[in-house]
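Enquirer: Predicted coordinates and the sequence they were generated for:
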Amino acid sequence: MKDIPADQAEAAASHLIQTRLRTLFEASAEGRPPYTEAEVARELTKAGHRITAEGIRNLLRAPRINPKASTLRALAQFFDVPTGYLLGDQEEPEEHSRRVRVMARSITKLSPAAQDGIAVIIDNLLRVEETVRGGDSKKPNHRPGPEQGLDSADQ
C-alpha cells in the first residue's frame, strides 16, 4: 500500500473536518435556522473556549485547517457529538440513523410493559453518561436531526 504524501493527508483531513463541521452547522432543530459562526463562537467562549466568529469562519472555509485539539473538543461538545466524529473516527450519520431505525422497529414488537422498561433503561443510561461526561442534562441538544441523518429518537 502506498503512503499518502503529508500535504495530501493534511488536505484530506482538513476537508473531512470542514465537511462534518458544515453538516453540524446546518443541522438544527426543526424550525430553527442553521447556526452562525458568531453564535457558535459566543457559545464556545461562554463554555470557556475563547474563539472568535472569524476563527470559526476560518475553520469552515480556509483551504487548509489545523485546529487545536481543544477547539475540536469544544466544537464536539457544543454539537453533542464525539470528537472522533469530526476526525472521521466515528460512523457516518447515515449508518447511525440506520441502526437507530432498526432498534426502533424492534422495540415496536415488544409489549407496552417491555417498551416502558426499555425507556427506563435508556433514561438511566443517559443520566450515567451525562454524569461521566460531567455534562449538564439541561444543555440544549445540537445534534443533527432526521433530515441530517440522525433520528429524533437519538437526540
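Expert: Nice, thanks for sending it over. Numbering: from 1, shown residues only.
Enquirer: only C-alpha atoms for contact and neighbour calcs from this point on.
Expert: Fine.
Enquirer: where along the protein do the strands fall?
Expert: Counting by DSSP state E, the chain has no strands at all.
Enquirer: Do a quick rundown of the helices in it.
Expert: Counting by DSSP state H, the segments of the chain that form helices are 6-26, 37-46, 53-61, 69-79, 83-87, 93-108, 112-133.
Enquirer: other SSEs contacting the second one?
Expert: In this structure, helix 37-46 packs against helix 53-61, helix 69-79, with contacts taken as 3 or more CA pairs under 8 Å, 6 or more residues apart in numbering; DSSP states H and E.
Enquirer: go with 6 Å
Expert: Under the contact definition 3 or more CA pairs under 6 Å, 6 or more residues apart in numbering; DSSP states H and E, helix 37-46 sits against helix 53-61.
Enquirer: what does the first one give?
Expert: For helix 6-26, not one helix or strand is in contact under the criterion 3+ CA pairs under 6 Å, 6+ apart.
Enquirer: Pull out the buried positions in stretch 25-37.
Expert: By 16 or more other CA atoms under 10 Å, the buried positions in stretch 25-37 come out as 25, 26, 27, 28, 29, 37.
Enquirer: ok, and here's another one to check against it:
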Amino acid sequence: MSESHEESPALGSLAERINYLFASIAPEHGDRPEYTGKEVISWLRQRGYELSASHLSELRRGIKTNPTMRVIDGLARFFAVRVGFLHGDPDAVRDVMAEIRLRRALREAQVTDIAARVAGLDPEQRHAVANFITQIVYEQTTGKDGNPPGRSTPDK
C-alpha cells in the first residue's frame, strides 16, 4: 500500500475539519502549536468577515453545524485551503490533508528550495509529491518493512 490511511483522521464533521486546521497549521512566527480563536477572528474581521468568538467556538465544538458560505470562505482563506475541504468534499479533504503534510514537512525541515519548486505544480502533482515525502519520512523512522530500523519482520 503506497498511502498510510491509518494516519489520517476521519474528519467526518465540520467541527473535526476546522479543528484539524487549527491543530495542523501552526502560526508562521513563534513557537505556538496553533492559532488562537482570537487571531482567526481578528484576521477575518479585518477582511470584512463577520464571525464572533462564540460562533467560532460553537463551530469547533460541533454545536453550530451550518455556517454561512461567507464564514466558510473566510476560514478557508485564513488557513489557505480549498473551500471544498470545509464542505467535506472527499477529493478536497484528501488533497488538503496531503498539502498540509507537505507544508508541515517543509516547515519542519526548513527546505524552502523544495517548496519553491513544488509551488508551481498542479494539485494532483503536489499530492503525489506530498505522498512521496511522507513515504520517505515514514521509511526513515520505521524502516522500509514498517519495523523500527534494525528489526526485521518475523517469518510467517
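Expert: All right, it came through fine. What you see is a predicted model; the values in this text were computed from it and never measured.
Enquirer: Residue 64 of the first structure versus the residue most central in space within the first structure, what's the distance?
Expert: Nearest to the mean C-alpha position of the first structure, by CA atoms, centre = their mean, lies residue 81 at 2.9 Å. Look at residue 81 of the first structure and residue 64 of the first structure: by CA to CA, to the nearest Å, they are 23 Å apart.
Enquirer: Same list, the helices of the first structure, but as CSV with distance to residue 146 of the first structure please.
Expert: Listed next are these as CSV, based on distance: least, CA to CA, whole Å:
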stretch, distance to residue 146 of the first structure
helix 6-26, 12
helix 37-46, 21
helix 53-61, 23
helix 69-79, 15
helix 83-87, 17
helix 93-108, 8
helix 112-133, 19
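Enquirer: Now render the buried residues of stretch 25-37 of the first structure as CSV, adding distance to residue 11 of the first structure.
Expert: Formatted as CSV, the buried residues of stretch 25-37 of the first structure follow (distance: CA to CA, whole Å):
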residue, distance to residue 11 of the first structure
25, 21
26, 22
27, 24
28, 27
29, 31
37, 22
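Enquirer: ok, which pair from these is furthest apart?
Expert: Across those, the longest distance by CA to CA is 17.0 Å; it joins 29 and 37.
Enquirer: Nearest residue to residue 33 of the second structure in space, please, no chain neighbours.
Expert: The shortest distance from residue 33 of the second structure to any non-neighbouring residue, by CA to CA, 6 or more residues apart in numbering, is to residue 26 (5.3 Å).
Enquirer: got it, and residue 15 of the second structure?
Expert: Leaving aside its sequence neighbours, residue 15 of the second structure sits nearest to residue 60 (CA to CA, 6+ apart; 4.6 Å).
Enquirer: do you know how far the one you found is from residue 139 of the second structure?
Expert: Separation of residue 60 of the second structure from residue 139 of the second structure (CA to CA): 34 Å.
Enquirer: Show me which of the two is the more surrounded one.
Expert: Neighbour comparison, residue 60 of the second structure and residue 139: the larger count goes to residue 60, with 21 against 16 (by other CA atoms under 10 Å).
Enquirer: so that one makes contact with residue 14?
Expert: No: in this structure, residue 60 of the second structure is not within contact of residue 14 by CA atoms under 6 Å, at 7.9 Å.
Enquirer: number of nearby residues for residue 24 of the first structure?
Expert: The tally of other residues near residue 24 of the first structure (other CA under 10 Å) stands at 24.
Enquirer: What's it aligned with over in the second structure?
Expert: Correspondence of residue 24 of the first structure to the second structure, assessed by TM-score structural alignment: residue 21.
Enquirer: quick one: its match and residue 82 of the second structure, what's the gap?
Expert: 12 Å.
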